[in-house]
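In: I'll drop the sequence and a predicted model, then ask my questions.
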Amino acid sequence: MTPCPDTLCIGSALWDIIGRAAGTMMPGADRAGQIDRAPGGVALNIAVALARLGHRPALVSAVGRDAEGEELIAALTARGVICDHLHRFGGPTDRYVAIEDQGGLIAAIADARGLEAAGASILHPLTHGPLATPSAPWAGPVVIDGNLPAALLAAIADAPWLSVADLRLVSASPDKALRLAPFLCHPGATLYLNRAEAGLLAGRACATAPEAAAGLIAGGARRVLVTDGARTAADACACDLITALPPAVALARVTGAGDAFMAAHLAAELRGCPRAQALQAALAHAARHVSGETAA
């Protein structure tokens, strides 16, 4: 029997291939290091983190019918993620390749052609059941990531099957931040962004996370959380703006830090934590992730 999820995570599911080198790398450098392969993708990462934190997330995404797709589903199921509602396609499972050094991300390429080609097909469990229908909308938390095609995100913003959901939007990268524009003034949306992504949505560069968050609220956003690496983070809504400083840790990895932050924040709020406490919990969890203390 398919377990009943308490949270939906809609977006990318793929294999992360991350190369990490000690020291600083320059363009064109060829350096010894470590290469790891692990389940990845924003929606997938958040689903795995939520399962680790005691929730029952269902992943709504697209995975290939190849050996890598089967391996990915097996790995997710073992981690407590509900995979019964995945769309399966005939091509190879999507991949993400990144290079990091001691200063952070050098470059990355996301091959999400499978997800992009699947388009609205991944949403069938929400448009026709069993997760929801237009007449019986999903009423719980829904994580939506910016890897989805822009047209699909715009359609989701107006979807009747999510009309009463608690929408949590997370940008996959600055390059895709503008895809979240349809949710800027959505009455049920909370946006999770870094400072660069928030600046793009606000239409201007912002010097700090609080400035970026305040600018988006002034532009009509319901609620925004903005991080800025090791600098002050902000949680803003129409009522007020709160800030917190992340714990200082040694940097071991950067890929997935925003996903760790978002998952921990949502989990804290679902436990009933007040906003300030939830922000601190999310920053602490993200710090443990970038330090390498928690599992990838």
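Out: Ah, there it is.

In: use CA for all of it now, contacts and neighbours both
Out: Noted.

In: Could you list which residues are in contact with the most centrally placed residue in the chain?
Out: By C-alpha atoms, centre = their mean, the mean C-alpha position of the chain lies nearest to residue 42, the distance being 3.8 Å. Applying C-alpha atoms under 8 Å, 6 or more residues apart in numbering, we find residue 42 in contact with 11-13, 145, 147, 172, 256, 259.

In: Could you do residue 117 as well?
Out: Contacts of residue 117 by C-alpha under 8 Å, 6+ apart: none found.

In: That one - that's part of a helix, no?
Out: Yes. Membership of residue 117 in a helix is supported by DSSP: H, G, I helix; E, B strand; the rest coil.

In: before we move on, which element is residue 190 in?
Out: Mapping residue 190 onto the secondary structure by DSSP states H and E places it in strand 189-194.

In: Distance-wise, check the residue nearest to the centre of the chain relative to residue 255.
Out: For residue 42, the distance to residue 255 under the criterion C-alpha to C-alpha, to the nearest Å works out to 10 Å.

In: next, the one to line up against it:
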Amino acid sequence: MTQTPDILCIGSVLWDVIGRAPLAMRQGSDVPGRITRLPGGVAMNIAMTLARFGLTPALLTAIGRDAEGDELVAACTARGMITDTVYRSEDLPTDQYMAVEGANGLIAAIADAHSLESAGAKILRPLTNGTIATPEAPYGGLAALDGNLTLDLLNKIATSPVLSHADLRVAPASPGKAERLGPFLNHSRGTLYVNLEEAGLLCQRGFDNSVEAADGLLARGAARVLVTDGGKTATEGSADGLVSETPPQVLVTRITGAGDTFMAAHIAAEVRGANRSDALHAALEAAAIYVSGKTPT
């Protein structure tokens, strides 16, 4: 590895196939719109935003040795990411994600991350073989990871000495996978980035707002949390107390990737030395710019 990473992005790197329509949609809708195919996945979305903020992320993920995988690795490299840390499988296809969005939000999505799940702990080999670290000299920097990893692997990461010195930043891939983050509550590890629904699933109760949700997660064992609630107040919470702010109001033109942008912008702000309030403000600003259809920088 010729470059030293500023952060590890551990999780899904795949192709996003997104259909967007300017009209409100419901089940069975058949409307005109645009279909795009772009590099995506939670880890990839975070890495792309971090790269735009001037950081160099290394990807720990699984990508197939098929044509789609070669194209995806080339796209990652072109975007300033370290890719020689990627596990390239001979027999697993490159993963993909498909979503449909209307003017009324996300209509439906399917995440096919079976290759990442099948690869399991193989994606962590750079942390033990000397590419990034070794068991005798464990990695001690920033690491962002997502809930597309299996519960078994997430539990291993939460407890393994290989990442015991790392500053873990953790996000679920979707509400359906939020409960996979349970090991980080049980072991009080890392900073969790969740929305209101995901916070409720982790705590097995409903919350009316992000302040309640942050309190609930901390009470369940979380070391630090950031809870978003769409256009409503977001809250960062830790043993030092709570900090809340309402995001800017913008016209929403896209949704997929907004949470990943928020997380990456928050990490980048803290790397630059921002305090808790300023980092939360920067993350909300970046997410607002993103959902309005522009590119945060």
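Out: Done, it's in. Keep in mind the model is a prediction, meaning the values are calculated, not measured.

In: overall similarity of the pair, as a TM-score.
Out: The TM-score (TM-score structural alignment, normalised by the length of structure 1) is 0.98; 296 aligned residues with a C-alpha RMSD of 1.2 Å.

In: how many other residues sit next to the residue opposite residue 239 of structure 2 in structure 1 once aligned?
Out: Matched to structure 1 by TM-score structural alignment, residue 239 of structure 2 sits across from residue 238. As a burial measure, the neighbour count of residue 238 of structure 1 was computed by other C-alpha atoms under 10 Å and equals 13.

In: what's residue 238 of structure 1 in contact with, if anything?
Out: Going by C-alpha under 8 Å, 6+ apart, residue 238 of structure 1 touches 217, 222-223.

In: ok, it to residue 170 of structure 1 distance?
Out: Residue 238 of structure 1 sits 20 Å away from residue 170 of structure 1, taking C-alpha to C-alpha as the criterion.

In: Reduced to three states, what does the nearest residue to residue 295 of structure 2 once chain neighbours are set aside come out as?
Out: Once flanking residues are discounted, residue 295 of structure 2 sits nearest to residue 289: 6.5 Å by C-alpha to C-alpha, 6 or more residues apart in numbering. Per three-state DSSP, the secondary structure class of residue 289 of structure 2 is helix.

In: Residue 294 of structure 1: which of the contacts of residue 238 of structure 1 is nearest?
Out: Here the nearest of the contacts of residue 238 of structure 1 to residue 294 of structure 1, counting by C-alpha to C-alpha, is residue 223; it sits at 28.1 Å.

In: Please identify which helix or strand holds residue 19 of structure 2.
Out: With the criterion set as DSSP H and E, the secondary-structure element containing residue 19 of structure 2 is strand 14-20.

In: One more: residue 202 of structure 2?
Out: Residue 202 of structure 2 belongs to helix 196-203, assigned by DSSP H and E.

In: That helix vs structure 1, average distance?
Out: Mean deviation of helix 196-203 of structure 2 relative to structure 1 after superposition (mean C-alpha distance after the TM-score superposition for structure 1): 0.6 Å.

In: Now the terminal residues of stretch 184-204 of structure 2, how far apart.
Out: Stretch 184-204 of structure 2 stretches 15 Å from its first residue to its last (C-alpha to C-alpha).

In: can you check stretch 14-31 of structure 1 too?
Out: End-to-end distance (C-alpha to C-alpha), stretch 14-31 of structure 1: 26 Å.

In: List the buried residues of it.
Out: Buried residues in stretch 14-31 of structure 1, defined by neighbour count with 16 or more other C-alpha atoms under 10 Å: 14-21, 25.

In: what does stretch 67-85 of structure 1 give?
Out: With the criterion 16+ other C-alpha under 10 Å, stretch 67-85 of structure 1 contains buried residues 68-69, 72-73, 76, 80-83, 85.

In: State the span of structure 1 onto which the helix or strand following the strand holding residue 19 of structure 2 is aligned.
Out: Elements were assigned by DSSP H and E; along the chain past strand 14-20 of structure 2, the next helix or strand is strand 34-40. Residues 34-40 of structure 1 are where strand 34-40 of structure 2 aligns, taking TM-score structural alignment as the criterion.

In: mean deviation of the matching stretch from structure 2?
Out: Stretch 34-40 of structure 1 differs from its equivalent in structure 2 by a mean of 0.4 Å after superposition (mean C-alpha distance after the TM-score superposition for structure 1).

In: contacts for that stretch?
Out: When contacts are taken as C-alpha under 8 Å, 6+ apart, the neighbours of stretch 34-40 of structure 1 outside the stretch itself are 12-21, 45, 72, 75-76, 96, 296.

In: In these, find the pair that's most separated.
Out: Greatest spatial distance among those (C-alpha to C-alpha): 21 and 76, at 27.5 Å.

In: can you map out the strands along structure 2?
Out: According to DSSP state E, structure 2 carries its strands in the segments 7-10, 14-20, 34-40, 57-60, 62-64, 87-89, 96-102, 105-112, 142-146, 167-171, 191-195, 224-229, 232-238, 241-245.

In: want to throw these into JSON lines with distance to residue 280 of structure 2?
Out: As requested, those are arranged in JSON lines below (distance: least, C-alpha to C-alpha, whole Å):
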{"stretch": "strand 7-10", "distance to residue 280 of structure 2": "19"}
{"stretch": "strand 14-20", "distance to residue 280 of structure 2": "27"}
{"stretch": "strand 34-40", "distance to residue 280 of structure 2": "24"}
{"stretch": "strand 57-60", "distance to residue 280 of structure 2": "21"}
{"stretch": "strand 62-64", "distance to residue 280 of structure 2": "31"}
{"stretch": "strand 87-89", "distance to residue 280 of structure 2": "33"}
{"stretch": "strand 96-102", "distance to residue 280 of structure 2": "27"}
{"stretch": "strand 105-112", "distance to residue 280 of structure 2": "24"}
{"stretch": "strand 142-146", "distance to residue 280 of structure 2": "17"}
{"stretch": "strand 167-171", "distance to residue 280 of structure 2": "14"}
{"stretch": "strand 191-195", "distance to residue 280 of structure 2": "12"}
{"stretch": "strand 224-229", "distance to residue 280 of structure 2": "9"}
{"stretch": "strand 232-238", "distance to residue 280 of structure 2": "7"}
{"stretch": "strand 241-245", "distance to residue 280 of structure 2": "7"}
